[in-house]
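In: sequence and predicted structure below; questions after.
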Amino acid sequence: MPPIQTISTGFVVAMVGFFSSFPILLQGITAVGASPDQAASGLMAAALSMGLAGVFLSLVHRIPASVAWSTPGAAFLAVTAPVEAGFAGAVAGFVVAGALTVISGLWRPLGRLAEAIPTPLAQAMLAGVLLSIVILPVTSVIEDPTVVVPILITWFVLGRINKLLAVPGAVAVAGLSVVIHGDLSAYDPASIVPNPVLVMPEFSIAAVLGIGVPLYIVTMATQNIPGLAVIRSFGYVPGSRPLLGAVGAFSAVSGPFGAPATCLAAITAAMCASEDSHPDKEQRFWSAVVAGAIYCGLGLFAGAITAFAALAPSVVLPTIAGLALLGVFAGSMTAALADETCREASVITFVITASGVTVLGLGGAVWGLLVGGAVYLVQRRLDARNIT
């Protein structure tokens, strides 16, 4: 039986992890072509995948292995144009990203290659992806201030008290706005019943290079690698192979049901692994187990949550998504510009990514990383010549 303290921590972790970011996940899945039923299935599959993966890894390895869906990955999808095959092509990208994560765990050269991507460039790419999302609360407040202003005020006030409460509190006010402004008569009670939708992936160069590889890079650089670092910082010594292999496998299996990427968590991992979880380090894994079980329970209500969110005024989900990612955007920009030696390459990566251009079927995130990486390599070679 889990200690009471770990149960309460696990509950808080699950509430923060789910309700702080599910609007972003829905935005991302929908942007790459998912229908309402497919989006509900994707939310359900993502919640079940991260819940089961967290329970499995924590029980087997006896460490607080908190698992999440890739919020930065979902943000990347939200600004990505659908590939020619539609959502079936996006699903192919999800499967590829999961397979690459598995390979990273089993075959060290690929893992080292992912880790070799300069952190400032990876963060600049993420910041470029997030830019068009974090400005949405500004444009939304002009479009419908009566709905958006209460959400913004709630987010700001709660953020001064406890940053972990800010976005869930904003989600609660958003839910109230649905009750006030939405047409509840259109709510279908049948949506409460889970309805997984299997989508057969259609592989193509655009799906692999335009969705799969960038999704893998964003998730590895901003979730999996930091997640491993957080767990190790609390004195645990997990092997990267079993952890990456497991989250990658869960991603590949849940991808055909619409879930983008399952990955190691960083923020919620710190919550599970800290002394606030339990004074006894050997008991803290129960917090991740409890959180995983609650994620699974929430996943079973994904259809109801998605149907309810669909009744919201059009400005609500973009506003919540922008607020939820504002802190991530600030951190990414700081990390991207911190190193003066590659600041120019980071800025180029950011600008090209934020432009949203699509050339040869590849989006701005891919081109931003390619061009920025080329500038970075040239600059390093020139610097090395000047030194010698």
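Out: Cool, the structure landed.

In: drop to CA atoms for contacts and neighbour counts, all remaining ones
Out: Fine.

In: end to end, how far does stretch 347-361 reach?
Out: Criterion CA to CA, to the nearest Å; first-to-last residue distance in stretch 347-361 is 23 Å.

In: should've said stretch 293-307
Out: The first residue of stretch 293-307 is 23 Å away from its last residue (CA to CA).

In: got the buried residues for that stretch?
Out: 293-296, 298-307 (16 or more other CA atoms under 10 Å).

In: let me see the ranges of the helices in the stretch 151-300 of the chain.
Out: Using DSSP state H, counting those that start in this stretch, the helices found in the stretch 151-300 of the chain span residues 163-181, 205-207, 213-219, 225-233, 240-254, 267-273, 285-299.

In: can you tell me which helix in the protein is longest?
Out: Of all the elements of type helix in the chain, the one with the most residues (DSSP state H) is helix 36-61.

In: now the element after that one, going C-ward?
Out: As assigned by DSSP states H and E, the chain's next helix or strand after helix 36-61 is strand 67-69.

In: list of residues touching that next one?
Out: Contacts made with strand 67-69 from outside it, assessed by CA atoms under 8 Å, 6 or more residues apart in numbering, are listed as 17, 46-47, 50-51, 53-54, 247, 260-265, 269, 292.

In: repeat that with 7 Å
Out: When contacts are defined by CA atoms under 7 Å, 6 or more residues apart in numbering, strand 67-69 is touched by residues 46, 50, 53, 54, 261, 262, 263, 264, 265.

In: for stretch 220-238, same thing?
Out: Around stretch 220-238, the neighbours that count as contacts under CA under 7 Å, 6+ apart are 63, 70, 122, 263, 264, 265, 266, 269, 270, 273.

In: here's the one I want to compare it with:
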Amino acid sequence: MLKDFSPQAAFMGVLVAFVGFASSFAVVLQGLKGVGATDYEAASGLMALSVSMGICGIVLSVWTKLPVSVAWSTPGAALMATAGVAVGGFPAAVGAFLVCAGLIVLAGLIRPFGRAVAAIPAPVANAMLAGVILNLCFAPFKAVAFDAALGLPILVVWAVVAAFKRLYAVPAALLAFVVVIVFGVDLPEGAMASWAASLAPPVEFVMPVLSVPALVSIALPLFIVTMASQNIPGIAILKVNTYEPNPGPMFAVTGLFSALSAPFGGHAVNLAAITAAMCAGADAHPDPARRYWAAIIAGIGYVALGLAAGAVTGFVSLAPPILIQSVAGLALIGAFSGSAVAAFKDVETREAAAVTFLVTASGISILGISGAFWGLIAGVAMLGLLKLARRRA
């Protein structure tokens, strides 16, 4: 293994860790708070996820000698941000995280189950994801309306950097967010002292509670978006880069690490999509057989960043919530546009995708179950009706 190490792969690994953490940790915090986590529980969840995905990435890359990049479920976090607090509060959400982890393990170990997940119509799954993300994508513009002096610099920096180098747009917006807090927010007396006290790694064990509404409104949609938007594309990206991964065991291992992080507030870890392309591409190393070191170094970086989750969360809490929501929204604009295009691309499934999108985005809650589940059900039902009508025609 040491013979395969290279400075080029190491540099890419450091970049992957920074981009992966900085570009979406705000979404994770918003998602955990959306299902009832306190600030400290959200910090604990962020730490658990970052450490788990770091170790998981190292284990998979060393085991397979493939550049297996692992990430937290950003679409899942976006889903939770709009799901609402289920009956039973955050402990019920943690119970749902554990069930989701179990489903991911089953998808990896039981081939028919995994094939059934893959058979979920892509337009419907993408429309559900677009509907989930939509409201959070409004946040950057709401932040400008809230206080233009605070919200506008973040939006402008993101737009300018995105026009030239999309990969660095969200980290640049995050840097603008930090500058805005330091120079533009009137911090209460003792705020910095309070932040300094939060530097220790946050660890909060949450006893899981099983709640049927939480299982239906959190566990099932979280499982679907994690598999459809992260795990399956992650395998596809490895194949595009000439690798031949065995998907089942990889899914099962990510499910196991998801289960380990759940009692500490982590919702799900999975195969990465965007950062997978960075680790598996030629920029990591000209020799494909030596690129796995980029994923190993990225895993080490995630563990280090995870241990600093308390400091990150404490600093974020010094600003108005709408500002960090705006960073989260900017991080999801690309995902929204991609999922929306994929959802409405096919004319034959466009009505079903529209129904799924509208029901999900409406934010309705029936029987304590969030709109993401009902959007999925409505979209599949509409798709079935359309197919039946075409057969009768």
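Out: Sure, I can see it. Just so you know, these numbers come straight off a predicted model, no measurement behind them.

In: report the TM-score for the pair.
Out: The TM-score (TM-score structural alignment, normalised by the length of structure 1) is 0.98; 386 aligned residues with a CA RMSD of 1.0 Å.

In: how about the buried residues of stretch 293-307 of structure 1 in TSV, adding distance to residue 387 of structure 1?
Out: As requested, the buried residues of stretch 293-307 of structure 1 are exported to TSV (distance: CA to CA, whole Å):
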residue	distance to residue 387 of structure 1
293	56
294	56
295	53
296	56
298	57
299	56
300	60
301	60
302	58
303	60
304	62
305	59
306	58
307	61
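
In: now for the residue most central in space within structure 2: which residues touch it?
Out: Among the residues of structure 2, the smallest C-alpha distance to the mean C-alpha position (CA atoms, centre = their mean) belongs to residue 74, namely 0.9 Å. Residues near residue 74 of structure 2 by CA under 7 Å, 6+ apart: 24, 27, 28.

In: okay, stretch 226-234 of structure 1 sits on what stretch of structure 2?
Out: Counting by TM-score structural alignment, stretch 226-234 of structure 1 pairs with residues 233-241 of structure 2.

In: buried sites along the matching stretch?
Out: Using 16+ other CA under 10 Å as the test for burial, stretch 233-241 of structure 2 gives 233, 234, 235, 236, 237, 238.

In: repeat that for stretch 201-216 of structure 1.
Out: For stretch 201-216 of structure 1, burial by neighbour count (16+ other CA under 10 Å) applies to 201-204, 206-216.

In: specify, as a residue range, where it falls in structure 2.
Out: Taking TM-score structural alignment as the measure, structure 2 aligns residues 208-223 with stretch 201-216 of structure 1.

In: cool, and stretch 160-173 of structure 1?
Out: Stretch 160-173 of structure 1 lines up with residues 163-176 of structure 2 when matched by TM-score structural alignment.

In: which residues does the aligned residue in structure 2 for residue 256 of structure 1 contact?
Out: When the structures are aligned by TM-score structural alignment, the residue of structure 2 matched to residue 256 of structure 1 is residue 263. The contact partners of residue 263 of structure 2, by CA under 7 Å, 6+ apart, come to 94, 205, 206, 207, 208.

In: would you reformat those as JSON lines and include distance to residue 286 of structure 2?
Out: JSON lines is the format used below for the contacts of residue 263 of structure 2 (distance: CA to CA, whole Å):
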{"residue": "94", "distance to residue 286 of structure 2": "42"}
{"residue": "205", "distance to residue 286 of structure 2": "44"}
{"residue": "206", "distance to residue 286 of structure 2": "45"}
{"residue": "207", "distance to residue 286 of structure 2": "47"}
{"residue": "208", "distance to residue 286 of structure 2": "46"}
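
In: out of those, grab the one that's most surrounded.
Out: Of the contacts of residue 263 of structure 2, residue 94 is surrounded by the most neighbours, 33 neighbours in total, counting by other CA atoms under 10 Å.

In: got the contact list for the residue nearest to residue 5 of structure 2 when sequence neighbours are not counted?
Out: In space, and not counting its chain neighbours, residue 5 of structure 2 is closest to residue 293: 6.1 Å by CA to CA, 6 or more residues apart in numbering. Residues near residue 293 of structure 2 by CA under 7 Å, 6+ apart: 5, 9, 10, 67.

In: against structure 1, where does the helix or strand hosting residue 124 of structure 2 fall?
Out: Counting by DSSP H and E, the element that carries residue 124 of structure 2 is helix 122-137. Helix 122-137 of structure 2 corresponds to residues 119-134 in structure 1, going by TM-score structural alignment.

In: same deal with stretch 285-299 of structure 2?
Out: Here stretch 285-299 of structure 2 aligns to structure 1 at residues 278-292, judged by TM-score structural alignment.

In: repeat that for stretch 16-34 of structure 2.
Out: Using TM-score structural alignment, the partner range for stretch 16-34 of structure 2 is residues 13-31.

In: likewise for stretch 312-321 of structure 2?
Out: On structure 1, the counterpart of stretch 312-321 of structure 2 by TM-score structural alignment is residues 305-314.

In: can you mark which positions in the regular element (helix or strand) spanning residue 21 of structure 2 are buried?
Out: With the criterion set as DSSP H and E, the secondary-structure element containing residue 21 of structure 2 is helix 7-22. By neighbour count on 16+ other CA under 10 Å, the buried set for helix 7-22 of structure 2 is 9-22.

In: how about the counterpart of residue 186 of structure 1 in structure 2: what's its closest non-neighbour residue?
Out: The pairwise alignment with structure 2 assigns residue 186 of structure 1 to residue 191, based on TM-score structural alignment. With sequence-adjacent residues excluded and distances taken as CA to CA, 6+ apart, residue 191 of structure 2 is closest to residue 318, at 7.2 Å.

In: how close does that neighbour sit to residue 35 of structure 2?
Out: The span separating residue 318 of structure 2 from residue 35 of structure 2 equals 21 Å under the rule CA to CA.

In: neighbour count: the two, which is higher?
Out: Remark: of residue 318 of structure 2 and residue 35, residue 35 carries more neighbours, 26 against 18, as counted by other CA under 10 Å.

In: isn't the more buried one right up against residue 93?
Out: Yes - at 6.5 Å, residue 35 of structure 2 counts as touching residue 93 under the criterion of CA atoms under 7 Å.

In: quick one on the thing from earlier: same list, the contacts of strand 67-69 of structure 1, but as JSON lines with neighbour count please.
Out: Converted to JSON lines, those look like this (neighbours: other CA atoms under 10 Å):
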{"residue": "46", "neighbour count": "31"}
{"residue": "50", "neighbour count": "32"}
{"residue": "53", "neighbour count": "29"}
{"residue": "54", "neighbour count": "34"}
{"residue": "261", "neighbour count": "34"}
{"residue": "262", "neighbour count": "38"}
{"residue": "263", "neighbour count": "33"}
{"residue": "264", "neighbour count": "32"}
{"residue": "265", "neighbour count": "27"}
